[in-house]
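In: Quick one: sequence and predicted model below, then my questions.
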Amino acid sequence: MSEQQLSALRERLTATAEPVTIARIAEAVRASGLALGSSTTSDLVRMLRDELVGLGPLQPLVDEAGITDVLVDGQRNVWTDGALGLQRAGVQFSSEEQVRGLARRLITLSGGRLDEGQPCADGRIGDCRIHAVIPPIAVEGTMISVRIARRSTATVEELASQWSPAEVWLTLLRGVVAARLNFLVSGSTGSGKTSLLAAMLSECPKDERIIVVEDTTELQPDHPHVLHLQQRKGNVEGVGHLGMGQLVRETLRMRPDRLIVGECRGAELKDFLNAMNTGHQGAAGTVHANSAESVPARLIGMGALAGLSPESVSLQASAALDAVIHVERRQNRRLPVGVSLVDRVGASLQMVPALSIPSTRGPEMEVPVAGPGWDRLRRRIGLH
C-alpha cells in the first residue's frame, strides 16, 4: 500500500465527528477496494488502530504481558518496566517533532490539553494512564510516561508467588480484610501498592459494595460490586473542577460497605479520616512513603494542605487507621515487607511494628520478625 492510499484511509476515518472504532477501521479497509491478503489486512487494521485510537509506536509494548510502564525519555529512547525491571525497548523515535506529536495526540484523545500554556498534562486511554511533559519544562525533550493498569487483576495467591514466606503474608493480609481493619498500603513509586490493594479488595465478601475514589482510575479488583469515582479537572478558566475531597464526601451518601481512596496525596485526607471516624470500617488506600515510619510525616503534610494542625492529624489518624502495610521492590520482586499498627504517643502519631522483613540479599534469607505490636495485631485479626 502506498503512502497516498494510507493517507486517504486516515482522512476518511477522521473526516467526521463519528468515533474512530476498530469496526470503522476494518470497514474502511474493506471498502478501500485494495487487494490485500487476510494477514496484510489484519496488520493494516492494527496499525491504523494504534495510530488513530491507540498509543502509536508504543502500543505493541503496552500489549506485551508483564509490562507495567512504557517510558519515552528526552533523547527519544523508549524504555519498559515490568517483571524483568527497567529495560531499553527496541523502539526509537526519529525526531522530537514525532514524540511531541504523539504526546499531544494522546493527551487530546484523553480529553486534556498539552501546549506551551500547559506543558505538563495527564490523562487516561483505556487501561493506560498517560503523563506528558514538553519543552521548555522537559529540558532534554518531550517525555511520555505510560502506566498500565491491567484489568486481569492478580489474586493474592498469584502475587504471593514472589513472596517468602508466602503463607505467613497470605494469612495476615486475609485476616486484615476479614477483620475489616482500616489500613493504608505504603511504598515508593512502582513498589506494587495498587496491585496489592486490588488483590486484597478481591478478597472482600461478594455481597459488599466497594466504592473507589481516584484521581485517575487504576484499581480494578476482581469483585462483582465495585464502583469508581474519578476526579475532574477544571477547564482553562478553572471551572468545573471536582476534587477528591468532594468525591469522598459524595461516597458517604452512596452506602459504601468499604470506602477506598486509591491514593492519598492531598487535602482529601481530611475527608477520608472523617469518614473512617464516623463508622466506616474496612476502608483502605495507598500512600507514597519510603517506609512505614515515614507515613506519619506524610499524613501530617497532607493534613496541612487541608488546614489541619499536626496534633489534629495525629488524633484523627490514630482513631481512624488500624494498620499500615508497607511494600517494597526488592530484586525486581514486589512484596510486603512490614505491617505496623497505628498508635499515638502523647501528641505524636507513631507506627508500632507488628511484623517485618529486614532488608536482605535474597529470598532465602527473608524471615519475618515479630515486633512489639504483633500480639495486638494477631488478636485483632483472630490469629491464634
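Out: The structure has been received and is ready for your questions.
In: Going by C-alpha atoms from here, please, whenever you check contacts or count neighbours.
Out: Noted.
In: In this structure, which residue is most central in space?
Out: Nearest to the geometric centre of the chain sits residue 218, at 4.4 Å (Cα atoms, centre = their mean).
In: Leaving out sequence neighbours, find the closest residue to that one.
Out: Using Cα to Cα, 6 or more residues apart in numbering and skipping residues adjacent in sequence, the residue nearest residue 218 is residue 149, 5.6 Å away.
In: could you measure residue 377 against residue 350, distance?
Out: Counting by Cα to Cα, to the nearest Å, the gap from residue 377 to residue 350 is 15 Å.
In: Check residue 184 too.
Out: Taking Cα to Cα, one finds residue 184 at 14 Å from residue 350.
In: Could you do residue 248 as well?
Out: Distance from residue 248 to residue 350, by Cα to Cα: 25 Å.
In: okay, these two: which has more neighbours?
Out: Taking other Cα atoms under 10 Å, residue 248 and residue 350 do not tie; residue 248 has more neighbours (25 against 21).
In: Contacts only, for the more buried one.
Out: The contact partners of residue 248, by Cα atoms under 8 Å, 6 or more residues apart in numbering, come to 213, 261, 268, 271-272.
In: That one in helix, strand or coil?
Out: helix (DSSP: H, G, I helix; E, B strand; the rest coil).
In: quick one: it and residue 84, what's the gap?
Out: From residue 248 to residue 84 the distance is 37 Å (Cα to Cα).
In: picking that back up, next, count neighbours for the residue nearest to residue 218.
Out: Using other Cα under 10 Å, residue 149 is surrounded by 20 other residues.
In: That one touches residue 198, doesn't it?
Out: No. Using Cα atoms under 8 Å, residue 149 is not in contact with residue 198; the gap is 10.7 Å.
In: which residues in the protein form helices?
Out: Under the criterion DSSP state H, helices of the chain are mapped to 3-14, 22-31, 38-52, 59-62, 96-109, 156-159, 166-178, 193-201, 244-251, 268-276, 295-305, 310-320, 374-380.
In: Would you map the strands across the stretch 101-250 of the chain?
Out: With DSSP state E, counting those that start in this stretch as the criterion, the stretch 101-250 of the chain has strands at 120-125, 128-133, 143-148, 183-187, 210-214, 226-230.
In: tell me what the fourth one is packed against?
Out: Spelled out, it's strand 183-187. Counting contacts by 3 or more Cα pairs under 8 Å, 6 or more residues apart in numbering; DSSP states H and E, strand 183-187 is packed against helix 193-201, strand 284-288, strand 323-330.
In: adding another structure so you can compare the two:
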Amino acid sequence: MDDQDFRRAVRELQQQVNNALDESGVTGAEATLQYGKAVITNVVRTYADNLALLGRPAPTLDEEEQLKKAVENRIFYLGDLQPLVDDPEVENIDVNRYDQVWVTYTDGRKVTGPPAADSEEELIENVRRWGIYQGQNARDFSTARPILHKALSNTVRLAAATGITPHTAFSIRKHGMLDATMSDLAARGTMSWPVRHFLHAVMNVPMNVIVAGAMNSGKSTLVRALAGDIDPFERLITVENERELFLHLMPERHHDVLSFEARAANSEGEGAVTMRQLIDDAFRFNGRRILVGEVRSDELVPMLVAMNSGGRGSICTMHADSAEEIFPRMEILAGSMPADALFRLVGKAVDFIVYLRHEVSHDPDAPMNVRYISEIFEVLPPADSVVPAVNRVFVPGPDGRAVPNVTPQCMDKLVKAGFDATMFIPRAGGLWN
C-alpha cells in the first residue's frame, strides 16, 4: 500500500470503529480500550478479506498490523503525533491548525512537526474522541463546549479549542519527571543542596508551602518531589482540575493517597464538581495534608482555610510571572473577600512561598530550557501594610538561583526537624558556609 492508500484506509476504518464504539454503550477507559481493540482487529481483517474477494491488492500481514496500530492511535492515543508523545526528549506539542504543528524539545529546540490530521474536520473529530475515551472522566468538545482541558494519561495533558480560534487548535504538555526526587532536582541544578535540605525540613516540621511560577516552570514536578519527603504512611489528599501529580500511582513512595479530580458539567449543565467543593470536602476523608495541583479561581480561600485549620504541611501551586505578583494574584483570585481579611488569613495559613524561574530560548544556535528555584519567602502576618510581611530567606544569586539572605523566624522548628543550621550562614556574595 502506498501512503495515500494507507491513509485513506485508516480514515475509513477509523469511522467504522467510531460508529461501533458510539453504539456499544461500553463505559470505562480500560473496558472501552479493550473493546475498541477487538473491533479494530475485526474491521481490519474484514477490510483485507473484502479486497481479496474483489480481486484487488490486499494488505500484507505487516500492513494489517500497521493499519490496526494507526487506527488505535487515532482513536485512543494521539494519532500521527503519538511517536512524538512517546519520545522522551519532546516536552510540548502545539497545533495551531491541523497541518501546522510545532514541537519543543527538552533542550529548548523548537521545530515543525508532522500534520496532526488530514483536515480540520478530522482534527475536530479526533479531539472529540480523545475527550470522550482518554483519561478518567469523559469531557465534551463541541461548538457548545469549545474549550477542553484534560489529562489524557499519566504524562500527557491536553488543552484544546475550537470555534474561538481561527482553526481548531490544541497544546500537549508532557510530564517527563514523574519519579523525580528532591535530590534528583538538586543534581539537575533546580536547587542547591542546602536549599534541598532546607525544604526537606520544611516538609518535616510540617509547614504549608505555595509553589509559584510562570507557566511551564516545573511547579507540578517540584510538588511531586516535595511530597516525596513526606512520611510514606501519611494519608494524602490530592485535588486537581486535571490530574498531574499522580501520587496515587506511586504506592512505593506514598502508601495512602486519595486523588480527586474536578469534573465539568455535562451537556445539560449538570454534574459539575468544582475544585472549591473538593477542597471543602477533602478533610472529611481523613487526609493529613492536602496537595492542590493549581489554585486558579475561588478555591484559593478554601485552600487557605484548610491550611489554617489542621492541614499542616499542605502544598498548592499558583501561577505568577514574578515573585512580586504573588500577593496581587491572590487578591484577584479571592474575588470579593476584603484584602485585609484575605491577607490576615494568608499570614496565618502560609509558611513559605517557593518561586520557580524558567529560562527558555528557541534560538537554533543556542537553545536553552532551564528551570530553577530563584526565591523563597517566609510569610508572616501583616505588619505595616495590608499585605503579609515576608522574610526574603533566599534571593536570586549571580546566576539567578536561590542563595541565603536572612535567617527565617522559624529556624528553631527547622532545626528540630533535622536541618543543620550551620548550612545557613549567609555571607557577603551569597556564599554558603
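Out: Okay, I see it. Since the structure is predicted, the reported quantities are computational estimates derived from the model, not experimental observations.
In: How about the lengthiest strand in the first structure, which residues are buried there?
Out: The residue-count maximum for a strand in the first structure (DSSP state E) belongs to strand 333-345. By neighbour count with 16 or more other Cα atoms under 10 Å, strand 333-345 of the first structure contains the buried residues 333-344.
In: next one: that strand to chain centre, how far?
Out: Computed by Cα atoms, centre = their mean, to the nearest Å, the chain-centroid distance of strand 333-345 of the first structure equals 20 Å.
In: Ok, which of the strands of the stretch 101-250 of the first structure comes nearest residue 318 of the first structure?
Out: Closest approach to residue 318 of the first structure among the strands of the stretch 101-250 of the first structure (Cα to Cα): strand 183-187, 11.2 Å.
In: what's the counterpart of residue 336 of the first structure in the second structure?
Out: Mapped onto the second structure by TM-score structural alignment, residue 336 of the first structure lines up with residue 373.
In: how about that match, what does it touch?
Out: 190-191, 354-357, 401-402.
In: which one of those residues sits closest to residue 167 of the second structure?
Out: Nearest to residue 167 of the second structure out of these is residue 357 (Cα to Cα; 31.9 Å).
In: ok, now how distant is that closest one from residue 332 of the second structure?
Out: For residue 357 of the second structure relative to residue 332 of the second structure (Cα to Cα), the value is 22 Å.
In: neighbour count winner among the two?
Out: Comparing residue 357 of the second structure with residue 332 by other Cα under 10 Å, the one with more neighbours is residue 357, at 25 against 15.
In: wait, what's in contact with that one?
Out: Contacts for residue 357 of the second structure (Cα under 8 Å, 6+ apart) come out as 213-214, 217, 371-374.
In: I'd like those residues laid out as JSON lines, including distance to residue 230 of the second structure.
Out: Below are those laid out as JSON lines (distance: Cα to Cα, whole Å):
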{"residue": "213", "distance to residue 230 of the second structure": "22"}
{"residue": "214", "distance to residue 230 of the second structure": "25"}
{"residue": "217", "distance to residue 230 of the second structure": "23"}
{"residue": "371", "distance to residue 230 of the second structure": "23"}
{"residue": "372", "distance to residue 230 of the second structure": "22"}
{"residue": "373", "distance to residue 230 of the second structure": "20"}
{"residue": "374", "distance to residue 230 of the second structure": "23"}
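In: Tell me the one among those nearest to residue 5 of the second structure.
Out: Looking across these and measuring by Cα to Cα, the closest to residue 5 of the second structure is residue 217, at 43.1 Å.
In: and the closest one, how many neighbours?
Out: Around residue 217 of the second structure sit 23 other residues, with neighbours defined as other Cα under 10 Å.
In: next one: residue 216 of the second structure
Out: Applying other Cα under 10 Å, we find 15 residues neighbouring residue 216 of the second structure.
In: So what does it match up with in the first structure?
Out: Residue correspondence to the first structure (TM-score structural alignment): residue 216 of the second structure is matched to residue 190.
In: quick one, what contacts the spatially closest residue to its match that is not a sequence neighbour?
Out: The shortest distance from residue 190 of the first structure to any non-neighbouring residue, by Cα to Cα, 6+ apart, is to residue 329 (7.6 Å). Each residue near residue 329 of the first structure by Cα under 8 Å, 6+ apart is listed here: 190-192, 335.
In: Please identify which of the contacts of residue 357 of the second structure is nearest to residue 129 of the second structure.
Out: residue 217 (29.6 Å).
In: wait, isn't that closest one in contact with residue 374?
Out: No. Using Cα under 8 Å, residue 217 of the second structure makes no contact with residue 374, being 11.4 Å away.
In: Now for those two: what residues contact both?
Out: Counting by Cα under 8 Å, 6+ apart, the residues touching both residue 217 of the second structure and residue 374 are 356-357.
In: show me what contacts the aligned residue in the first structure for residue 350 of the second structure?
Out: Aligned by TM-score structural alignment, residue 350 of the second structure pairs with residue 321 of the first structure. Neighbouring residues of residue 321 of the first structure by Cα under 8 Å, 6+ apart: 181-184, 276, 342.
In: for residue 349 of the first structure, same thing?
Out: Applying Cα under 8 Å, 6+ apart, the residues near residue 349 of the first structure are 296, 314-315, 317-318, 342-343.
In: Likewise for residue 379 of the first structure?
Out: Applying Cα under 8 Å, 6+ apart to residue 379 of the first structure gives no contacts.
In: correct me, but residue 170 of the first structure touches residue 157?
Out: Yes. Contact status for residue 170 of the first structure versus residue 157: in contact at 7.4 Å, counting by Cα under 8 Å.
In: the more surrounded of these two?
Out: Set residue 170 of the first structure next to residue 157 and count neighbours by other Cα under 10 Å: residue 170 wins out with 16 against 13.
In: burial measure for residue 318 of the first structure, as a count.
Out: 23.
In: wait, doesn't it sit right on residue 342?
Out: Yes. Using Cα under 8 Å, residue 318 of the first structure is in contact with residue 342, at 5.8 Å.
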